Structure formats: structure tokens, C-alpha cells
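Q: Build me a model:
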Amino acid sequence: MTILTKRFTDALDYARVAHAAQVRKGSSIPYLYHLLGVASLVIEFGGDEDQAIAGLLHDVIEDCGEPHRALVRAQFGDAVADIVEDCTDGSAESKASHTDIEAKRRDWMRRKLDYLAHLAKAPDATLLVSGCDKLHNARAILNDLENPEVGTRVFERFTGGREGTLGYYQSLSEVFSKRGARMVVQLEATVARMHALAGATSRISLTE
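A: Model (predicted):
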């Protein structure tokens, strides 16, 4: 059983404050919803408290900025900070440096390919948190695909567009499958359904 202490509630409060002004793409849902969802999945799949805390904080560098690198390490320790670092494919500052649409797409593709290569050899502790993050995101996309008021327009929210987004999640599914990640059965099923509802006649992979 995973025991959650005051460190977890401190991390929850840290995430709440850091992401206070942020919402999920295409919605008015507070971003904290996603972080709670990831932490819940981490616990569901047997993660320990450090991994659950990393689930709450996994986007803080990417979405809130570089200063959080040192703050997370100082407040929550090396085990948490290392997972957060491993789950980060770019800081808020580095992503904001690209303003041209094509430059953003090139940067997106580079970051995603680098992240896929990183996952192939990432520690198991990281793999669980990352996989739960991707599963929660994939389920959110699937929910929108199943919503007739949104449907395939959901891909307009993403820099990678329809093919890039489908390809990225297919490639993620393949990496997690090869690594034997605990959540991979659910992720594979979700990604397959995403492809079907998006009208993809075959599985698109980012790395092919």
C-alpha cells in the first residue's frame, strides 16, 4: 500500500499555486485536474509516494518555468526532482522562444523524438509517471473525439496536428510496450480507439 504523508499534500499545494492560472487545452478546467489524475493513476498502478508527488509536479518546469527545477529539488528531494526532470521535454522558456508556426512545429517534432528516445532507457520510476501522464492525456483526447461537438477538431489544439498527435501517441504506446510498463494495456487500447475515431486507416507512428 502506498502511504501518503504531508509531503504529498505539500506537493499538491505547490502544484495548485504554480499552475493556478492554467487550464486544460480547449477548456476551462483547472490544470490541477490533470495533475491529480496523473497522481491518481500512479497510485493505481502501484507507485510510491515519490512517484505520486512527481505526478503532481511533472509539468511544473515545462509549463511554469526554469526556477522550479531548483525549488522542487530543494523542497521534495532528488528522487522526485529526477523524475520531474525526466518527464520534461522542454521548459516554458524554451518553448516560448519559438513564435513562428513552422518553427514551433519543428521544435515540437525535435522534442518529441528526443523524448521517445529518452523513454527507451529511462528509469522504471520515471516510466510509470510518464506513462500515467500520457494515459491521462490520451483519455482526454479520446473523450473529445467521442464528443460530437468536438470530434476531430480536437487536433486543432495541438502543435502536431492530427497526424503528429496520433503518431506521437502510437510511438509512446510502442515504447511503453517494449519496456513492459504497467499501464501499457490501457494506453494501447486508448491509442487504438483514438486512431479509429480519427479516421486513420492504419496506425501512424512518429518514428516511421
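Q: drop to CA atoms for contacts and neighbour counts, all remaining ones
A: Noted.
Q: In the chain, which residue is most central in space?
A: D133 (3.9 Å; CA atoms, centre = their mean).
Q: Which positions in the helix or strand harbouring that residue come out as buried?
A: D133 is part of helix 124-146 when elements are defined by DSSP states H and E. For helix 124-146, the neighbour count (16 or more other CA atoms under 10 Å) marks 125-139, 141-142, 144-145 as buried.
Q: Could you measure from Q186 over to T9?
A: Separation of Q186 from T9 (CA to CA, to the nearest Å): 28 Å.
Q: And for V150?
A: 35 Å.
Q: all helices of the protein, in order?
A: Ranges of helices in the chain, per DSSP state H, are 6-18, 32-44, 49-57, 60-64, 67-76, 78-86, 92-96, 101-119, 124-146, 161-179, 184-197.
Q: wait, L41 sits on C132?
A: Yes. The pair L41 / C132 is scored as a contact, 5.8 Å apart, by CA atoms under 8 Å.
Q: re earlier: can you check what angle separates the helix holding D133 from helix 161-179?
A: Angle, helix 124-146 to helix 161-179, by axes from the mean of the first three to the mean of the last three CA atoms, to 10 degrees: 140 degrees.
Q: which other helices and strands contact helix 124-146?
A: helix 32-44, helix 49-57, helix 78-86, helix 161-179, helix 184-197 (3 or more CA pairs under 8 Å, 6 or more residues apart in numbering; DSSP states H and E).
Q: how far off helix 32-44 does it point, in degrees?
A: Going by the same axes, to 10 degrees, helix 124-146 is angled at 130 degrees with respect to helix 32-44.
Q: and this one, so I can compare the two:
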Amino acid sequence: MNNNLVMDAMRLAERAHRLKNQFRKAPKGEDRPSYFLHLVEVAWMLQQAGLADEVVAAGYLHDMLEDCGYTRDQLAEEVGNKQVADLVQWVSEPGKDRSWEERNAVYLERMRDASSDVRSLSCADKTSNLRDMGRLLDRGYKLDDFLNRGLERQLAKFNGLDELYKENVADSIYSRFTTAFERLKE
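A: The predicted model follows:
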């Protein structure tokens, strides 16, 4: 294990998201955990699946382009690894100037051509998101209480991704995804 790469990625991600004062989405009045917990969960799933250190590092950094204002080149320079920056770019949604529907369509199309590492990274990210939704459902909230697009659009998005994740995703990650997704569909 390249401890330096993974640890450097973890530190960079923690600092960047902390400086942006980011927290997880939650209904009004509900405790909003630090965004960093999401990054830890994603990286943990990738590491547990036995994926390469570059993929684990990308797990920590996967939202840097979308949420922290980094470019791919800035991230590659700061983390010292172009492969990690490329992985992050693969799972980053296109610009926020597009509609949610258009961003999701582009993302889904990109995943069709993605490598196993990219799909596993994407699946770990979406699994963490689904698990957060499940925890809030368990506390009695309805998804419409905290999701901008509501349940039906979310289900359609995850159904499309599920079709792609069935192939070329680490088994342990896909298993967690299906469990979390089934909870959402209940």
C-alpha cells in the first residue's frame, strides 16, 4: 500500500471540504454530519474491495472538481498523481450550469465507457449517498423532505446506474449498492 498517496489524498480532501464548510444533505433541523464522513466511507469501501491505492485516493478526492473548485490539472499537481486526477475527472458531473436531468444523462453515458476502477469508484460514491438516504428514512423522514428532485427521479437515476454497475464493479461494493438501493425502493 502506498500510504503516502492515500494519506496525502485524505488530508487534501479533508482540508478542501472543511474550508468550503461542507456538510451532508439532511432535512431542516436534522443533524448534518461533516462532508468528510462521506469521503471516508467511499474510500473505505474501495479499500475493503482490495482496489489499488490510486482508486482509494480518488475515493477521498472524488468531489474535488465539483465541490472545491479544483481543475483536473491542479488536483494532479497537488496530489502528485495524474491517474488519481483522471479517476476523479471520470466521476465528476459536468458543470452546474446544466440542468440536473442533463448532468445525470451525461454522467450515465460516461459510465457506459468507464473502466472497472471508475465504475467501482462511482458505485461506492452512490452507495454512500443511498446509505445516507436510508438512515434518514429510518428516522422517519420522507425523501421528498430533503431531495430536490424527489423519489421518482432519484429511482430512475439509480436504476440506470444499477444496470451499468452489474458489470465491472467490485463485488463487495455492488453488493452494498444493491442492499442500499433496495432499501430506497421499499
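Q: that older thread, indicate which one of the helices of the first structure is closest to V154 of the first structure.
A: helix 124-146 (6.4 Å; CA to CA).
Q: Identify the residue range in the second structure corresponding to the closest one.
A: Across the second structure, the stretch matching helix 124-146 of the first structure (TM-score structural alignment) is residues 116-138.
Q: And stretch 45-52 of the first structure, by the same measure?
A: Using TM-score structural alignment, stretch 45-52 of the first structure pairs with 49-56 in the second structure.
Q: circling back: take the helices and strands packed on helix 124-146 of the first structure and lay them out in JSON lines including mean neighbour count and distance to A21 of the first structure.
A: Conversion of these to JSON lines gives the following (neighbours: other CA atoms under 10 Å; distance: least, CA to CA, whole Å):
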{"stretch": "helix 32-44", "mean neighbour count": "21", "distance to A21 of the first structure": "10"}
{"stretch": "helix 49-57", "mean neighbour count": "28", "distance to A21 of the first structure": "15"}
{"stretch": "helix 78-86", "mean neighbour count": "21", "distance to A21 of the first structure": "20"}
{"stretch": "helix 161-179", "mean neighbour count": "20", "distance to A21 of the first structure": "25"}
{"stretch": "helix 184-197", "mean neighbour count": "19", "distance to A21 of the first structure": "29"}
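Q: For those helices, give me TSV that also has distance to A92 of the first structure.
A: As requested, those are exported to TSV (distance: least, CA to CA, whole Å):
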stretch	distance to A92 of the first structure
helix 32-44	17
helix 49-57	14
helix 78-86	13
helix 161-179	20
helix 184-197	27
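Q: Relative to R105 of the first structure, which of the ones you listed is closest?
A: helix 161-179 (9.3 Å).
Q: which residue lines up with V88 of the second structure in the first structure?
A: Using TM-score structural alignment, V88 of the second structure pairs with V84 in the first structure.
Q: Hmm, I typed the wrong one, I wanted R176 of the second structure.
A: So R176 of the second structure corresponds to Q186, using TM-score structural alignment.
Q: Who are the contact partners of that match?
A: By CA atoms under 8 Å, 6 or more residues apart in numbering, the contact set of Q186 of the first structure is L135.
Q: got the angle for the helix holding D133 of the first structure vs helix 78-86?
A: If you take the same axes, to 10 degrees, helix 124-146 of the first structure sits at 50 degrees to helix 78-86.
Q: and helix 124-146 of the first structure, how far from the second structure on average?
A: Once fitted to the second structure, helix 124-146 of the first structure is off its aligned match by 1.1 Å on average (mean CA distance after the TM-score superposition for the first structure).
Q: which other residues reach that helix?
A: Contacts of helix 124-146 of the first structure (CA under 8 Å, 6+ apart): 34, 37-39, 41-42, 45, 47, 51-52, 54-55, 83, 86-87, 119, 150-152, 154, 169, 172, 176, 181-184, 186-187, 190-191, 193-194, 197-198.
Q: mind redoing it with 6 Å?
A: Helix 124-146 of the first structure has contacts (CA atoms under 6 Å, 6 or more residues apart in numbering) with V38, L41, G55, I83, C87, V150, G151, T152, L187, M194.
Q: got the angle between it and helix 184-197?
A: Put simply, helix 124-146 of the first structure runs at 30 degrees to helix 184-197, going by the same axes, to 10 degrees.
Q: re earlier: how near is the nearest residue to the match of V88 of the second structure once chain neighbours are set aside to H195 of the first structure?
A: Nearest residue to V84 of the first structure, sequence neighbours excluded (CA to CA, 6 or more residues apart in numbering): H58, at 4.7 Å. As for H58 of the first structure, its distance to H195 of the first structure is 26 Å (criterion: CA to CA).
Q: residue contacts, R72 of the second structure?
A: Contacts of R72 of the second structure by CA under 6 Å, 6+ apart are A85.
Q: All set now, cheers.
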